[in-house]
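Sequence and predicted model, in that order:
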Amino acid sequence: MLKFFSEEIDFKLPFPQKTSKWIKTISESEGYNIISLNYIFCTDDYLLEINKQYLDHDYYTDIITFDNSEEEGKIESDIYVSVDRVKENAETFGADFEVEMRRVLIHGLLHLMDYTDTSEELKLQMRAKEDECLLLF
């Protein structure tokens, strides 16, 4: 089950059904089954409080992924996305907002499928995988 919610912000994801199908297709192509995946769209301040409370980080971020999965190959997660930060990133990088939002959505999913970005090399691999996934939309 894949759902989209908003907290403290009036935001509706463009093309939610197409986005759901796209996310499911990517997870299945990587051998993962989505049991429960919630994307929660929120403000910078809302996500900052989550970052402080749960990760002890005092800075803004575009996404926080909580992996609640108990079995290999099964995805159960809550992914928080700052709409404010995605908008700012789109402006900074000269990207279309909807494309940047899809990049962030898929970034969270890739983390759940064991992709990491903890080094420069891994960041490049993650970016390449994001680009590959974006082409499938």
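Perfect, thanks for sending it.

From now on I want contacts and neighbour counts done on CA atoms only, so please keep to that.
OK.

Not including adjacent chain positions, what is the nearest residue to Asp96?
Ala90 (6.0 Å; C-alpha to C-alpha, 6 or more residues apart in numbering).

Helix or strand: which one has the one you found?
Element membership of Ala90, judged by DSSP states H and E, is helix 83-93.

Quick one: list the elements packing against that helix.
Under the contact definition 3 or more C-alpha pairs under 8 Å, 6 or more residues apart in numbering; DSSP states H and E, helix 83-93 sits against strand 33-42, helix 44-55, helix 97-112.

Using JSON lines, lay out these together with mean neighbour count and distance to Asp10.
Listed next are those as JSON lines, based on neighbours: other C-alpha atoms under 10 Å; distance: least, C-alpha to C-alpha, whole Å:
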{"stretch": "strand 33-42", "mean neighbour count": "18", "distance to Asp10": "9"}
{"stretch": "helix 44-55", "mean neighbour count": "16", "distance to Asp10": "13"}
{"stretch": "helix 97-112", "mean neighbour count": "19", "distance to Asp10": "15"}
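
Below is an additional structure, to be compared with the one above:
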Amino acid sequence: MPTSHNLQIFNTTELALPISENTAFKLLEAIQKGEEILFESVEVAYVDEQEIVRINKEFLSRDYITDIISFRYDDDSYDNEGIEGTLYCCLPRIIEQADEFGEDKTTETYRILAHGLLHLCGYDDQTDSEKAKMTELENLYLSLILK
């Protein structure tokens, strides 16, 4: 897939990616504007179950499949003016989740992308209230791009 400014998307799976780069970039821009931050460089890598487990083990000491892992690289996590990061998204898991939640796979894929971008902005989801806040923001940003 070609690059859109500060967003690069790679699909290393054998599955068709159910989102468009143009709409993904609109999502990034909506979050950037709404959160008053600047994404300097974001890579999104769609991977299979084996690769997400490998990344999870190697970097987080966790041995299971997850839908997304976010890594932020820029030095100053208190300065949201030049966020750099990589989002590893497990496309088979996202599609499976869509079925579990009764959601279409395109919307679920954008939701997970929004979730990862919000993590790069500094949001966390360790508590019920943090999860609720992230879901509220995901819904807001999805409503702006999926009209």
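Noted; the coordinates are in hand. All of these numbers come straight from a predicted model, not from anything done at the bench.

where does the TM-score land?
In this superposition the chains share a TM-score of 0.93, using TM-score structural alignment, normalised by the length of structure 1; 137 aligned residues with a C-alpha RMSD of 1.3 Å.

ok so, going back, export the helices and strands packed on helix 83-93 of structure 1 to CSV and append columns for distance to Ile75 of structure 1.
Supplementary listing: the helices and strands packed on helix 83-93 of structure 1 in CSV, determined by distance: least, C-alpha to C-alpha, whole Å:
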stretch, distance to Ile75 of structure 1
strand 33-42, 5
helix 44-55, 20
helix 97-112, 7
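
out of those, nearest to Leu124 of structure 1?
Minimum separation from Leu124 of structure 1 across the helices and strands packed on helix 83-93 of structure 1 (C-alpha to C-alpha) falls at helix 97-112, 12.4 Å.

Report the mean distance between the closest one and its aligned residues in structure 2.
In the superposition against structure 2, helix 97-112 of structure 1 averages 0.4 Å from its aligned positions (mean C-alpha distance after the TM-score superposition for structure 1).

which residue numbers in structure 2 go with that helix?
Counting by TM-score structural alignment, helix 97-112 of structure 1 pairs with residues 105-120 of structure 2.

Surely Arg62 of structure 2 touches Asn56?
Yes. Using C-alpha atoms under 8 Å, Arg62 of structure 2 is in contact with Asn56, at 5.3 Å.

Figure out which of the helices and strands packed on helix 83-93 of structure 1 is closest to Leu2 of structure 1.
So among the helices and strands packed on helix 83-93 of structure 1, strand 33-42 is nearest, using C-alpha to C-alpha, at 4.8 Å.

which residue numbers in structure 2 go with that closest one?
Here strand 33-42 of structure 1 aligns to structure 2 at residues 38-47, judged by TM-score structural alignment.

Tell me the secondary structure at the nearest residue to Tyr46 of structure 1 once chain neighbours are set aside.
Leaving aside its sequence neighbours, Tyr46 of structure 1 sits nearest to Glu8 (C-alpha to C-alpha, 6+ apart; 7.5 Å). Under DSSP: H, G, I helix; E, B strand; the rest coil, Glu8 of structure 1 falls in the coil class.

Alright, that wraps it up for me.
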